[in-house]
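# This is a predicted model, with the sequence first.
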Amino acid sequence: MVGLGKFILTHYPSFSIKILITHPPYNAGSTGPYMNSVSATTSSITFHQLPQISSPLDISSPHHETLAFELLRLNNPNVLHAIESISNTCMVHALIMDLFCCPDLSVAMDLNISAYFFFPSGAACLASILYMPFLHRNTNKSFKDLKTILDIPGMPPIPSTDMPKPTLERNEEVYEDFLNASIQLPKSAGIIVNTFESLEPRANKAILEVEQLKEIAVGLERSGQRFLWVVRSPPSKDQTKQFLAPQSLICMIYSPKVFWTERKTGLVVKSWVLQVAVLNHGLVAGFVTHCGWNSALEAVCAGVPMVALPLYVEQRFNRVEEMNLALPMKESEDGFVRAKEVEKRVCELMNSEEGNLVRMQALKMKAAAEAAMSDGWSSRVALSKLVESWTRGRDKLHETVKL
């Protein structure tokens, strides 16, 4: 949201943006220093801290998405009070929220404020969520059990098991949360889709199990390529504890001497990196990625070819390999990508005709991204159209605005 706010202010500096913040009773890390730094450098962005909710949350759920939906649902009264308070001194043009804030749509309607959803994942994932009610009505099976190909308008056909992980089991509460969100989305004044913009430099925070980390480590070693790897600890086996504390960082789980002493081919980082800065470094020739949408966009904007290793959520929708922007890694029957496959794909990206074709396509898409974000082109025109609708009172039009 901070990134989107900065993006808007870059072109419309007369606006001010207030971001509502709530801290969950679990994993309540301090965001104070970050908020202070944002407000210090961008005075038009300020933060409004909501009161801590008093109702207990069921943290036994294996899905953090369920906790997010529940937390934000319980915050509705606080959101209502906050917007009323802000309205006493400012004209509120619009309320922008993400998918998990769909309960707040009723607050915006009660206050007669236009509400928009900001969807930071790709348009294909959005299409799948909007199509959920139709899929729900036409089958009584879970997506994980359908064993069929889904033909969803606006995206290539996908296996039913590639639907977002929280929606795979029909009888779980998190499925109902996403189904309800899919019904609420079209009721908003519009959906802001993140198509060609890197909104905020951040770290790649995908979490892998120990066994998969080992396979990647062996594959990287055997490839002989120099690399930078940010490694996080695997999630707790006790699902009730996954959201209670930040994941600790690990240095390396496979023969650090191989990487640091004997061959000096790799650097393992145990904290985090500015991924945008790394991808835009002239010596970076490839990116092994979990295919999160921000990571995919950052690679496209940097013109860096990818090796695709999608894990969960919407990552299997972001089929960069089908756009010839990445080489895919093939999973074995047990769901893991073996070291041999890692070695093979990394080497092919660096030293094969197929890898060269992907590299050339990445450079073409980089140019297309730069054009889309330049003045007078699609992203800038869409942003102007959106902001003008706020200032001229035409914000009741239902449309999808692509940024």
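That came in fine, so what should we check first? Numbering: from 1, shown residues only.

# okay, CA-based contacts and neighbour counts for the rest of this
Will do.

# in the stretch 251-400 of the chain, which spans are helices?
Using DSSP state H, counting those that start in this stretch, the helices found in the stretch 251-400 of the chain span residues 256-257, 275-279, 293-302, 339-350, 353-372, 378-391.

# for the helix or strand hosting L4, which positions count as buried?
Element membership for L4, per DSSP states H and E: helix 2-11. By 16 or more other Cα atoms under 10 Å, the buried positions in helix 2-11 come out as 2, 4-9.

# what does stretch 236-248 give?
Neighbour-count burial for stretch 236-248 flags 241-243 (criterion: 16+ other Cα under 10 Å).

# Show me what the helix holding L4 is packed against.
Of the remaining helices and strands, none touches helix 2-11 by 3 or more Cα pairs under 8 Å, 6 or more residues apart in numbering; DSSP states H and E.

# Pasting the second one now:
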Amino acid sequence: MEMQNPTHLLLVSSPGLGHLIPVIELGKRFALHHNFKVTILAVTSQTSRVETQILNSVLTSSLCHIIDIPSPDLTALVAENDAVFTRLCVTMREAKPAIRSILSEITPRPSALIVDVFSTEAIQIARELKIMNYVFVASHAWMLALVLYSPVLDEVVEGQYVDQKEPLKIPGCNPVRPEDVFDPMLDRNDRQYKEYLAIANGILQSDGVLVNTWEELQRKDLEALNEGGLLSKELDMKIPVHGVGPIVRQPELDTSSLTHSLMTWLDKQSSESVVYVSFGSGGTLSFEQMRELAWGLELSEQRFIWVVRAPIEGITDAAFFTTGNSQFDEMVKYLPEGFVSRIHKVGLLVPDWAQQVTILGHRSIGGFLSHCGWGSTLESVTNGVPLLAWPLYAEQRMNATLVAEELGVAVRPRVLPTKKVVRREEIAEMVRRVITENGIRERVKEVQHGAMKSLCVGGSSYAALSGVAKAIECSCQNVKCNKN
């Protein structure tokens, strides 16, 4: 018999576009494909204009209901030099009373709670209320494996991870080079490392994990994480891991003058001839690196669109909480003298932020110079666009290794950009390669095809998400039966 009311799902997102966008898109998928009533609880930074725009765009649709919780005051709780990772963990811990209140009082009572990795402490609330709960990992399965195995590494590895001579071994998965570890693992004495280990343990308290990848892309890692897999056995995991990706933002109608002018310019370019350059919602370069990048783009003699942000020395994620507040005139003063006038026929400069998914979907885009945030990486490969991998922070070094060395859909600098300034000649060479090299273009088309296939009815990701939806519905029906 058909349920009188649709199943109600509550999702929780921490601040930042890289967290908010995939949570929203996951919610939309439950609403569209499974007729769930979806409420998204978004803890926002209150300083990002783009974050506000995205929330407003969801509010105008009928797919999801948004509850916006302003970020708690952290003045007395974090130090000025605390990392973004620490700030996010403390933010979501302080938001727990608001989450508890909403989860207890919202009607109809949610059938399940899905939290992002910074919100795992809310799992305890769901358990107290006897509500199913899942963790949504917006990154990939190899990164999830490292996170879950980190408490074991913490016991067996002596000294700093970055000082190890051999890669860190993860049962059933590829090893991780010391220089590629997740940001919180860079310094075991830093506060964010303790927060990170707590997240690893928190994930295992859930009823299951949804991860933003698909079986054909990371079969080995997903097998290692699930029942019978080497990592699952090592950790004595009792929860399933579901590959439900790629979950990426879908293009939306944008009538702004900026997007119109970008699309008009792209329409005039040859197919797959333009490199899109962006370091995500939070990435920043040093002044010297920004100038070398400008010279490299010019020397490459390729067309480009560059989302430009003011340089900040030594802090690669300095724009994380402040996206979308700069002006073009402010950007120009950091570029080489005469650069803007010299490139006016071949390049476009955009301050701070652009409609990335719309740009990447245009036929003229032939490459993406990216910080390799997993959301941006998926937006690129699902549009068949090869990458120039330029990792900055978080798990981006792992992502760059994955796309360049395992998947073969990216080129990358010889040395990590966070360790050494990448010079203009190397940049120019990489830009030309990503535009002209046929092998990398053919490989990214294969990955694109696999991604689309996984999302179709009968595909691995469609089946995985359907299985989660069915489990939630069954749990909801059992609760109703018990009440009756």
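Arrived safely. Values in this document were obtained by computation on a predicted structure and should not be read as measured data.

# Just give the TM-score of the two.
Once superposed, chain against chain, the TM-score is 0.87 (TM-score structural alignment, normalised by the length of the first structure); 389 aligned residues with a Cα RMSD of 2.9 Å.

# separation between the counterpart of P186 of the first structure in the second structure and E105 of the second structure?
By TM-score structural alignment, P186 of the first structure lines up with L204 in the second structure. Separation of L204 of the second structure from E105 of the second structure (Cα to Cα, to the nearest Å) stands at 27 Å.

# Please identify which of these two sits among more neighbours.
The residue with more neighbours, out of L204 of the second structure and E105, is L204; 20 against 10, by other Cα atoms under 10 Å.

# Beyond the helix holding L4 of the first structure, next helix or strand please.
The helix or strand immediately downstream of helix 2-11 of the first structure is strand 17-21, counting by DSSP H and E.

# Mean per-residue distance, that next one versus the second structure.
Superposed on the second structure, strand 17-21 of the first structure shows a mean distance of 2.1 Å to its aligned residues (mean Cα distance after the TM-score superposition for the first structure).

# ok, and what's touching the helix or strand just after that strand?
Per DSSP H and E, the first helix or strand lying C-terminal to strand 17-21 of the first structure is helix 32-41. If you take Cα atoms under 8 Å, 6 or more residues apart in numbering as the criterion, helix 32-41 of the first structure is touched by 45-47.

# Stretch 426-437 of the second structure now?
Contacts for stretch 426-437 of the second structure (Cα under 8 Å, 6+ apart): 272-275, 293, 296-300, 302, 366-367, 369, 386-388, 410-413, 440-441.

# and if we set it to 7 Å?
With contact meaning Cα atoms under 7 Å, 6 or more residues apart in numbering, stretch 426-437 of the second structure is reached by 273, 293, 296-297, 299-300, 366-367, 386-388, 411.

# can you check stretch 81-96 of the first structure too?
113-118, 390.

# May I see the buried residues of that stretch?
Neighbour counts over stretch 81-96 of the first structure (16+ other Cα under 10 Å) mark 82-83, 92-96 as buried.

# Export the residues you listed to JSON lines and append columns for secondary structure and distance to V278 of the first structure.
As requested, these are exported to JSON lines (DSSP: H, G, I helix; E, B strand; the rest coil; distance: Cα to Cα, whole Å):
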{"residue": "A82", "secondary structure": "helix", "distance to V278 of the first structure": "39"}
{"residue": "I83", "secondary structure": "helix", "distance to V278 of the first structure": "39"}
{"residue": "V92", "secondary structure": "coil", "distance to V278 of the first structure": "38"}
{"residue": "H93", "secondary structure": "coil", "distance to V278 of the first structure": "37"}
{"residue": "A94", "secondary structure": "coil", "distance to V278 of the first structure": "35"}
{"residue": "L95", "secondary structure": "strand", "distance to V278 of the first structure": "34"}
{"residue": "I96", "secondary structure": "strand", "distance to V278 of the first structure": "30"}
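
# Figure out the length between the terminal residues of stretch 38-55 of the second structure.
End-to-end distance of stretch 38-55 of the second structure: 14 Å, with Cα to Cα as the criterion.
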